[in-house]
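**Q** A predicted structure for the sequence below; I have some questions about it.
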Amino acid sequence: MVNIKFLVRDVDAETEQTIYVTARFGRNDKLMYATPLKVEPLFWDGNKQRVKNSKYCVNKDEINGALTSIESKVNLFIAEAATKGEPVTKNALRNLLDTHYGKKIAASCDFHSFFEEFIRLCDTRVSPRRGGQTIDYKTKREYARTYYYIQEYEKNRGIRLEFRNITQSFFNDFVAFLQGLGLSTNTIWHKTVSLKAVMKAANEQELTDNTKFQLFKNVSEESQAIALSEAELDLLAGFDFSTSPRLERTRDLFLVGCWTGLRFSDFTRIREENIKDGMLTIQQQKTNDFVTIPLHSVFIHIWEKYAGKLPANISNQKFNDNLKDMCKEAGINERVMKSITKGGKKQTTIYEKWELVSSHTARRSFATNLYKSGFPSISIMSITGHKTEGSFLKYIKVSKEEHAKMLMTHWQKNGGLLKVM
């Protein structure tokens, strides 16, 4: 009888360790299978073979759920083999685990069946970057949209694609097709990135030896998203929304994001246990990294206003809709020019600022305002998670005029500006 166990090899390590699935097939034959799941040994219970129920391990439920899922699948596999009188071999168990974790896709040998199965398995395929969590719904949705456009392309061209057809000439024609539909450069970029991910997976599973996709050039353009200044944030903080509880709650939650720099998925789940000694510590959902941020006076005011329970029971879409209503009512109406490439042609449109506000504006405003205040970029990046200063400088929204004023202020402080003409 084959039984599986979960273990962490180095229980004394201070960094995250891989969780292994192990099983014995006789005295000298053992499977040691590395899952994509990782945990700090401090939180691992070797006896229970699960992550401890600690409030400091934010993703414990996701990891334990993933372990229970694979345990159930393996036990079912073993039971079905027993009813058939078939032995469970090490290779059979490894293949099952490979399929479960998305390393191998069963019964898929052509481009279309592989693409469809690749999308379906997003619900169980684990992302190493997300600390044992499955692929998020936005990524799965992007794969599905890409496959939709692949099928539309085939209808338009009167063809059916196979792995061997994914060449540079196809890629160029596919991009031209998407441009003809009026899609923006960045939307097309998402589709080409998704296609390359599918082809990479097919190569890893040896379903095709076509590697021409590796030469495809994904083209994107810099985001022209906005940030709100500290003056605009002060305007929002002081605006009377008492006649609209919906907008008041949205305003307060938005300001929490603006003064913590957290993503919507993080600032909407701040709890009392995240607050200690004037600091906010939370494990970011997207990157799985911990971040510590000092509490701003605006945050403290809002925290006390709601007695430590922020108004977070709202979807991202609804929050974005409310934000636009909120900023419009408060008079955040500076005219902003935004250019975007659609259908291969640059289009410029003038908006009022409230039309462009979204939940991510909070995080971008946090980084931009800190940078403008002279706070070191490297320290801001430790909170926002940007890996290079180049990517960080593209992220913040500081105009050429604002850069010039920052330089002027620097010279004035250091005696380098003797006279203003």
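**A** Nice, thanks for sending it over.
**Q** When you work out contacts or count neighbours from here on, use the C-alpha atoms and nothing else.
**A** Fine.
**Q** ok, so what distance separates the residue positioned nearest the centre of the chain from residue 384?
**A** The centre of the chain sits closest to residue 286, judged by C-alpha atoms, centre = their mean, with a distance of 4.4 Å. Using C-alpha to C-alpha, to the nearest Å, we find residue 286 at a distance of 11 Å from residue 384.
**Q** and residue 67, how many neighbours?
**A** Neighbourhood size, residue 67 [other C-alpha atoms under 10 Å]: 21.
**Q** contacting residues around it?
**A** Contact analysis of residue 67 by C-alpha atoms under 8 Å, 6 or more residues apart in numbering lists residue 50.
**Q** before we move on, the earlier item: which ones are touching the nearest residue to the residue nearest to the centre of the chain once chain neighbours are set aside?
**A** Spatially, and ignoring its direct neighbours in sequence, residue 286 is nearest to residue 130 (6.1 Å; C-alpha to C-alpha, 6 or more residues apart in numbering). Counting by C-alpha under 8 Å, 6+ apart, residue 130 touches 285-288.
**Q** measure residue 130 to residue 404 for me?
**A** 40 Å.
**Q** Let me know the secondary structure of the residue nearest to the centre of the chain.
**A** The three-state label given to residue 286 by DSSP: H, G, I helix; E, B strand; the rest coil is coil.
**Q** cool, and the one 5 residues further on?
**A** The three-state assignment at residue 291 reads strand, by three-state DSSP.
**Q** Pretty sure residue 285 is one of the things it touches, is it not?
**A** No. Counting by C-alpha atoms under 8 Å, residue 291 stays clear of residue 285, with 10.9 Å between them.
**Q** take a look at this one as well, against the first:
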Amino acid sequence: MKQNTFSIIFLIRKTRLTKRGEAPIQMRITANGRFIELNTQRKIEPANWNQKKERATGKTPTHQEINRYLEWLRTRAYEIQKELFDQNGYAEPVLIKEYLQGKHNTCKMFFEVFEEHNEQMSLLIGKEYNEITLRRYRLCLRYFKEMLSEETKVEDIPIKNVTGELVRKFEAFLKIEKNCAQNTVIRYMKCMKKITNLALANGWIITNPFASVKFKEKKVIRDFLTINELNMLKDKEFEIPRLEIVRDVFLFCCFTGLAFIDVYNLKSEHIIEDAKGRKWIHKQRQKTDVEFFVPLLELPLALIEKYKDHALCKQSGKVLPVFANQKMNSYIKEIADFCGIKKHLTMHIARYTFATTVTLANNIKLENVSKMLGHTTTRMTEHYAHVLNESLANDMDKLSGIISQ
């Protein structure tokens, strides 16, 4: 942001006279057309104030002290403005005011701020955040502590010491020491960036450590189940009850497109019936608060009926007995092994399967799939169509190789 104008003006407020007839002296800080006022904690009789010179005209020691103090404030404001502009490229009036008021003298510590953020987030689980997001932030903090401990042996650092160089060191640490893939690194970096943005917003730092740090996500083509694999999963009989439950929940998501957190919180009140007797899921996505409608096909309807008297469902009021996400993902891998499915299955693969194999591959319009998935634009849904095209192209390449042999 280019700072073209900056000015300091002192003025009195004649409409706020004290019982002694004195007006408060205000300091107006203006930068690029935006201004803020600061109470100087000094008062003067209007007759002893020269607005043109912005000074007290009296000769008393009190008036001389006022002039010295106002000159010091002006000089200090310009010093702060220069320091902020040199370091950050801009100097907001509100930030200059806060520095003048001494609100930035106390040094905030990075881990302290991060932990306070995580504590606040934990109180909003199920409302604004989910456990997976909280776990990511906690892991980010833990890894950063590990890196810092190895390098400096300190327990915490001032948040102002989190520089672009340190951000890059953390990136390398995640890739080398923690063996994180590029997209995983970016997720952790986004966690860290949120904390530094919080510090910027509160004026605890004046330089954005991510200003020159750019990250590019690696394009990933995710797996999804084919119709044959879906049938294998559906027809498989399990003697272990927990695996049968997990398989059923996974299939329910494959035929509704629900993300884990949405099926976990799915209740009977989210099942509605239209004028023609068709049943739908009507809910808001936990992740985005976007409303979505999904018609219930025969299989998910049968699964709802199957578990309506299950003890966990009766106890919680939920439609299906869903385990914690970590357990679900662990068990679904077991199920894949039992079924001979070689793909790396997770609960989110069910959502991809709904978008590709169940809907787009069966000529359901992109805009309708987008609405069922709770996407705000079809651009988000186009990714699934691209994935489907990539898969088809890969299959055709394999076929071409077989034919040419």
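**A** Nice, thanks for sending it over. Predicted, not measured: the structure shown is a model, and the values here were computed from it.
**Q** TM-score for these two?
**A** The TM-score (TM-score structural alignment, normalised by the length of structure 2) is 0.60; 275 aligned residues with a C-alpha RMSD of 3.0 Å.
**Q** so where's the longest strand in structure 1?
**A** Looking across structure 1 with DSSP state E, the single longest strand is strand 30-39.
**Q** Which part of structure 2 matches it?
**A** Taking TM-score structural alignment as the measure, structure 2 aligns no residues with strand 30-39 of structure 1.
**Q** tell me which residues of that strand are tucked away?
**A** For strand 30-39 of structure 1, a neighbour-count test (16 or more other C-alpha atoms under 10 Å) marks 31-39 as buried.
**Q** Ok, stretch 379-387 of structure 1 next?
**A** 380-381, 383-384, 386.
**Q** which of these lies closest to residue 342 of structure 1?
**A** Of all those, residue 386 has the smallest distance to residue 342 of structure 1: 28.0 Å, by C-alpha to C-alpha.
**Q** Contacts only, for the closest one.
**A** By C-alpha under 8 Å, 6+ apart, the contact set of residue 386 of structure 1 is residue 392.
**Q** Aligned to it, what sits in structure 2?
**A** Aligned partner of residue 386 of structure 1 by TM-score structural alignment: residue 375.
**Q** just checking, that match is part of a strand?
**A** No. Residue 375 of structure 2: not assigned to a strand; according to three-state DSSP it is coil.
**Q** Roughly how far does it sit from residue 293 of structure 2?
**A** 11 Å.
**Q** same thing with residue 385 of structure 2?
**A** On the measure of C-alpha to C-alpha, residue 385 of structure 2 and residue 293 of structure 2 end up 20 Å apart.
**Q** which residues does residue 222 of structure 2 contact?
**A** 349, 352, 387.
**Q** tell me which element the first one falls in.
**A** Just to be clear, that refers to residue 349 of structure 2. helix 347-353 (DSSP states H and E).
**Q** Other residues contacting that helix?
**A** 222-226, 250-251, 253-254, 256-260, 325, 328-329, 332, 384.
**Q** Buried among those residues? Need that as a selection in ChimeraX.
**A** Here is the ChimeraX command that selects the buried residues among the contacts of helix 347-353 of structure 2 (16+ other C-alpha under 10 Å):
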select :223,224,225,250,251,253,254,256,257,258,259,260,325,328,329,332,384
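**Q** Now go through the contacts of helix 347-353 of structure 2 and say which are in helices.
**A** 250-251, 253-254, 260, 325, 328-329, 332, 384 (DSSP state H).
**Q** What number of neighbouring residues does residue 394 of structure 1 come out with?
**A** Residue 394 of structure 1 has 12 neighbouring residues, counting by other C-alpha under 10 Å.
**Q** same thing with residue 222 of structure 1?
**A** 9.
**Q** And the residue opposite residue 315 of structure 1 in structure 2 once aligned, how far from residue 305 of structure 2?
**A** Under the alignment (TM-score structural alignment), residue 315 of structure 1 pairs with residue 324 in structure 2. In this view, residue 324 of structure 2 and residue 305 of structure 2 are 22 Å apart by C-alpha to C-alpha.
**Q** Could you dump the buried residues of strand 30-39 of structure 1 into a markdown table and include distance to residue 8 of structure 1?
**A** Output for those, formatted as a markdown table (distance: C-alpha to C-alpha, whole Å):
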| residue | distance to residue 8 of structure 1 |
| --- | --- |
| 31 | 14 |
| 32 | 11 |
| 33 | 11 |
| 34 | 10 |
| 35 | 11 |
| 36 | 12 |
| 37 | 10 |
| 38 | 9 |
| 39 | 8 |
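**Q** what's the closest of the residues you listed to residue 275 of structure 1?
**A** For the buried residues of strand 30-39 of structure 1, the nearest to residue 275 of structure 1 is residue 39 (22.8 Å; C-alpha to C-alpha).
**Q** ok so, going back, does anything pack onto the longest strand of structure 1? Which helices or strands?
**A** strand 17-24, helix 90-100 (3 or more C-alpha pairs under 8 Å, 6 or more residues apart in numbering; DSSP states H and E).
**Q** Show me what the helix or strand just after it is packed against.
**A** Scanning forward in sequence from strand 30-39 of structure 1 by DSSP H and E, the next helix or strand is strand 44-45. Helices and strands touching strand 44-45 of structure 1, by 3+ C-alpha pairs under 8 Å, 6+ apart, are strand 50-51.
**Q** okay, the strand it packs on sits on what stretch of structure 2?
**A** Under TM-score structural alignment, strand 50-51 of structure 1 has no counterpart anywhere in structure 2.
**Q** give me the stretch of structure 2 that the helix or strand that that strand is followed by matches.
**A** Using DSSP H and E, the helix or strand that directly follows strand 50-51 of structure 1 along the chain is helix 60-83. Helix 60-83 of structure 1 corresponds to no residues in structure 2, going by TM-score structural alignment.
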